[in-house]
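below: sequence and its predicted model.
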Amino acid sequence: METSASTAAMNRLQPLGISQAKEVCLNLTPAELVEEALKNGEGTLTDTGALMADTGKFTGRSPKDRFVVKDESTAESVWWGDINIPFDAQKFDQLHVKMVAYLADKKIYVRDAYAGAHPDYQLKLRVVNELAWHNLFCYNMFLRPEQGADTSWTPDFSIICAPGFEADPAVDGTRQSNFAILNFSKKMILIGGTGYAGEMKKGIFGVLNYLLPHEKNTLAMHCSANVGQEGDTAIFFGLSGTGKTTLSADPNRGLVGDDEHGWMPGNAGIFNFEGGCYAKVIDLSREKEPEIWDAIKFGSIVENTRFIPGTHTVDYANKSVTENTRTAYPIHYINNAVEPSVAGVPKNIFFLTADAFGVIPPISKLDKSHAMYHFMSGYTAKVAGTEVGVTEPQTTFSACFGQVFLPLHPTKYAEMLGQKMEEHPNVNVWLVNTGWSGGSYGVGSRMKLSYTRAMITAALNGELNDVEFVKHPIFGVEVPTSVPNVPTEILDPRNTWADKEAYDKTAASLAEKFVANFQKFADFANEEILAGAPKVEAVANA
């Protein structure tokens, strides 16, 4: 255990402007960090040995308080707007000085780690934390250097995270007291005023989403990935509630990663950015998610959960703090995890949507044009009743299934996906609706998980290679006429509606929503992407 402001520790901190600290704890083990967290009153142990900690006021990311420094290196390359909010370089320097001064009399936890499981694409990291449990989070979520490895490196990127430091918006240029600011020129992320650990993880994801396409011709993806026994790789894109975690967790396939991956040039394949998993645990049960359940043990973290009264057993149904309760653990806590987390070129790509309108087919195949269009659309739907005043399903569009993490314009990522499909003509792209069938929410019913699994299995096993496909008249996607172990009548969504005219109207309405959402991209998208748009007039002329 290397503590105190030793020469080795302070040498690591000098490039970050930190020359003074009460005590520096460098690269502590998980057991040491748990001990520190308990001693500091940062959390308590559950009956499975996991560390339970609260994130404080913020129980999720704060997108409106995420900034990117606008300077010569980023002015022309970053997609500026309400996703990437510009921040003044001098204000960044001012905040940096203030944070360093704030930490001068604190005990701090420093971690050397890296992102990117492929050695040619590694981003060396140095993280400075005010809280021990945050440092444990970074141990779990980032990749861990081999024991005994020399990590006295010059980092490619650094994070300074001090939840106790609050900005003064009037002076510091922030919106409010909390902030997360990326500076690509200084190669540094400053996070303050928030205890939500996910800001660190997603900060580095944003960095890689900028650097990899920009410098390495590598597509950065917000997706899960697994690999079959024959070495066939599958990746799964999908927003919250679409089943991404559930459907990628397959006991017959190795888990490459659950959230962030890069697709390398040529035949090099894909790699995980991370060394761990950050899974939602609301309503978690051993029956539904046995892999996640068993991973919550000593060394793992559970965030914003509560105990069953009188016990140290977590009540996963408890939403009193937030619905965004989570666990963070190293990927090797999952039995079928692949380490190192690299795999071959994807053979199958799944876009998952929970279409609450009951319009999208349960599975369909996308050509290059439709794949790029649906990738940029990133569609799913909220069901009625989730918010006050919501009486019917509402569309949710998030470009590339991760809009809030994209420093570059979404067309850049979509065009890269199209290039990958050209380079690898055998890759199949599937749109899978895990939502409603037989009518919209309130009339129809949710697609059975067993049917969705059967459709994905059939796609993975090549059982759809020789079946007949029919083009959907509005969305233009190719719908199989048969899938093993799935009733044929549910494959065409129109057939499942008692009122066919109501289906046509609802489908036309959803198509119009797609087109309206895409207007903000239309001036940047090429003709091939635009050709993937739904044909609204197909219904009007029917």
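Done, it's in.

going forward, measure contacts between C-alpha atoms and count neighbours the same way
Will do.

could you pull out the helices in the stretch 351-500 of the chain for me?
Along the stretch 351-500 of the chain, counting by DSSP state H, counting those that start in this stretch, helices occupy 368-377, 410-423, 449-460, 500-522.

nearest to residue 355, out of the ones you listed?
helix 500-522 (9.8 Å; Cα to Cα).

which elements pack onto the closest one?
When contacts are defined as 3 or more Cα pairs under 8 Å, 6 or more residues apart in numbering; DSSP states H and E, helix 500-522 sits against helix 368-377, helix 536-540.

try 10 Å
helix 368-377, strand 394-397, helix 410-423, helix 527-530, helix 536-540 (3 or more Cα pairs under 10 Å, 6 or more residues apart in numbering; DSSP states H and E).

take the one below as the second:
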Amino acid sequence: MRRFNMDNFYKELGINTERGEHKIYLDSSRSFLVAEAVRKGYGRLTSDGALSVLTGKHTGRSANDRYIVKTETTAGPVWWENNLLPMTSETFAALKTKVINYLNQAGDLYITERSVGAHQKHNIGARLITSHPQHALFSKHLFREKSREFNDTDYTILHAPELKLDPSEFGTKTETAVVTCLDTNTTIICGTLYAGEIKKSMFAAMNYRLPEENILPMHSGASRLENEDVSVFFGLSGTGKTTLSTDEGTYLIGDDEHGLSDEGIFNFEGGCYAKTYKLSKATEPEIWDASNRFGAMLENVVLDEQTGKVDFDDKSIAENGRSSYPLSFIKELETSSKGKIPKDIFFLCADAFGVLPPVSKLTKEQAMFYFVLGYTAKLAGTEIGVKEPQATFSPLFGAPFMLRHPSVYAELLGQYLDKYDIKVWLINTGWTGGAYGEGQRFPLKVTRKIIRSIQANKLDDVAFENDPIFNLSIPCAVEDVPGELLKPQQTWQDSSAYSEKAKELASSFHKQMENFGDFYQKNLSGAPTHK
């Protein structure tokens, strides 16, 4: 444990060190932060030693409370249509004053100084100032060791999770706000205990900055094989990004955030943030072991009151239960957090309509199309009012964190595909034999066999057939995968019902992409045949 030694930065920021019986702790050890969280009643230890905490009503990101300070500098580059709310510089300054005053009265403070980005040049320093030790622990997990001395290009996160704002005072929609000022490199998080806001605020900062340096930021997992070949896995939450990038026999580079440059890929993070619902040792042994040990932090999981055992199959608190832990908890790990230019890129989607093939090979135009499309599906019951599967689209497989227009990132992807002949695959980790409720989800073992066959180049000499509705190129055979699974129509009892549902989904792809005007027209050859 290190006591805080005030330097000029924090003095100028307005942080008060005269705190009476309270203290400021700088870059404390994980064990100290765990002990503090338990001592203060923020969490308890499971029977296996992990810290279990609850985040109250916010068990996920507050997507409708995301603000960017709008100035002459940011008015043009920011993709405001992406549910990003503008805030004036004056309002932000007033909010910053309020939050600093709150932190100065909050008792003990916990500060971490970390880095984001495993690259000597392309990284951002991140100072977190928080009133809660478990959030400092989270930043120790998800951010990296400080790699250099900080300067004025680095970020400060003012974290007041239990400060509830008065919407009439700051013009916010609710008592919660996540606000970033890109001109001053400052993020303020108020009114939410959900730790994921911390990591995603810095992901957004990297996503804004890196394209100016011709680096593609990616909401993706990544791993390498023994022969150094690298695979990248794009996907929305619940599609298998973390699971597939942490597969046995591969070395994890990272599970969620990466950058692609001419030097190769590099992880932004120092840890993992895995979903825990239905986590089992049998199917995800690495994630299971990392989550069930001292030092890991679990959010919104259910514990047996008597034994302290975690029931990962119980989603009564939240389906979005989470586990955070450092990369060092993973046994099969690429310790440099870097890799070569990827050989294969996988777009993961969970098609709840059961009409997309489990694997198809994409042309460059299709890759551009599906990258901006960002398709997956919401399931019945996951949100109030959702009675049956609904198509949902998140451009770039991570739109909420992308501060620039999708075409900026897509053009960068296209440049790298051309330059390095990277293969792109669309992988359906969703349903087969019918829609959700009728068919079944593709077994994880089937998806893994497909991925492993591609990584081993076993599809290089296989014949492909064209799907007449989606214009996708489907392999005729994949080793150890039943042939009928490769062609969705053959898995449906009613072939005409399949065609009707497939055409309906294909039409929705066109309708979604029409929102992107010129980009859509330019990459129309990558769209489904049926319109």
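Cool, the structure landed. Just so you know, these numbers come straight off a predicted model, no measurement behind them.

how close are the two chains, by TM-score?
TM-score for the superposed chains, counting by TM-score structural alignment, normalised by the length of the second structure: 0.95, backed by 526 aligned residues with a Cα RMSD of 1.9 Å.

can you lay out the helices and strands packed on helix 500-522 of the first structure as JSON lines showing mean neighbour count and distance to residue 261 of the first structure?
Converted to JSON lines, those look like this (neighbours: other Cα atoms under 10 Å; distance: least, Cα to Cα, whole Å):
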{"stretch": "helix 368-377", "mean neighbour count": "25", "distance to residue 261 of the first structure": "15"}
{"stretch": "strand 394-397", "mean neighbour count": "18", "distance to residue 261 of the first structure": "21"}
{"stretch": "helix 410-423", "mean neighbour count": "19", "distance to residue 261 of the first structure": "13"}
{"stretch": "helix 527-530", "mean neighbour count": "17", "distance to residue 261 of the first structure": "23"}
{"stretch": "helix 536-540", "mean neighbour count": "14", "distance to residue 261 of the first structure": "34"}
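
list the residues that contact residue 363 of the first structure.
By Cα atoms under 10 Å, 6 or more residues apart in numbering, the contact set of residue 363 of the first structure is 350-352, 430-434, 452, 455-456, 459, 477-480, 483, 490-493.

so what does it match up with in the second structure?
Using TM-score structural alignment as the criterion, residue 363 of the first structure maps onto residue 359 of the second structure.

how far away is its match from residue 443 of the second structure?
13 Å (Cα to Cα, to the nearest Å).

can you check which residues contact both of these two?
With Cα under 10 Å, 6+ apart, residue 359 of the second structure and residue 443 have common neighbours residue 429.

format the helices and strands packed on helix 500-522 of the first structure as a markdown table; extra columns: distance to residue 473 of the first structure.
Below are these laid out as a markdown table (distance: least, Cα to Cα, whole Å):
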| stretch | distance to residue 473 of the first structure |
| --- | --- |
| helix 368-377 | 14 |
| strand 394-397 | 21 |
| helix 410-423 | 23 |
| helix 527-530 | 17 |
| helix 536-540 | 7 |
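
which one of the ones you listed lies nearest to residue 218 of the first structure?
With Cα to Cα, the closest approach to residue 218 of the first structure among these belongs to helix 410-423: 8.2 Å.

so that closest one aligns onto which residues of the second structure?
Aligning helix 410-423 of the first structure against the second structure (TM-score structural alignment) gives residues 406-419.

wait, doesn't residue 169 of the first structure sit right on residue 177?
Yes - counting by Cα atoms under 10 Å, residue 169 of the first structure sits close enough to residue 177 to count as a contact (6.3 Å).

same drill for the two, tell me which one is more crowded.
A side-by-side neighbour count of residue 169 of the first structure and residue 177, using other Cα atoms under 10 Å, places residue 177 first with 17 against 13.
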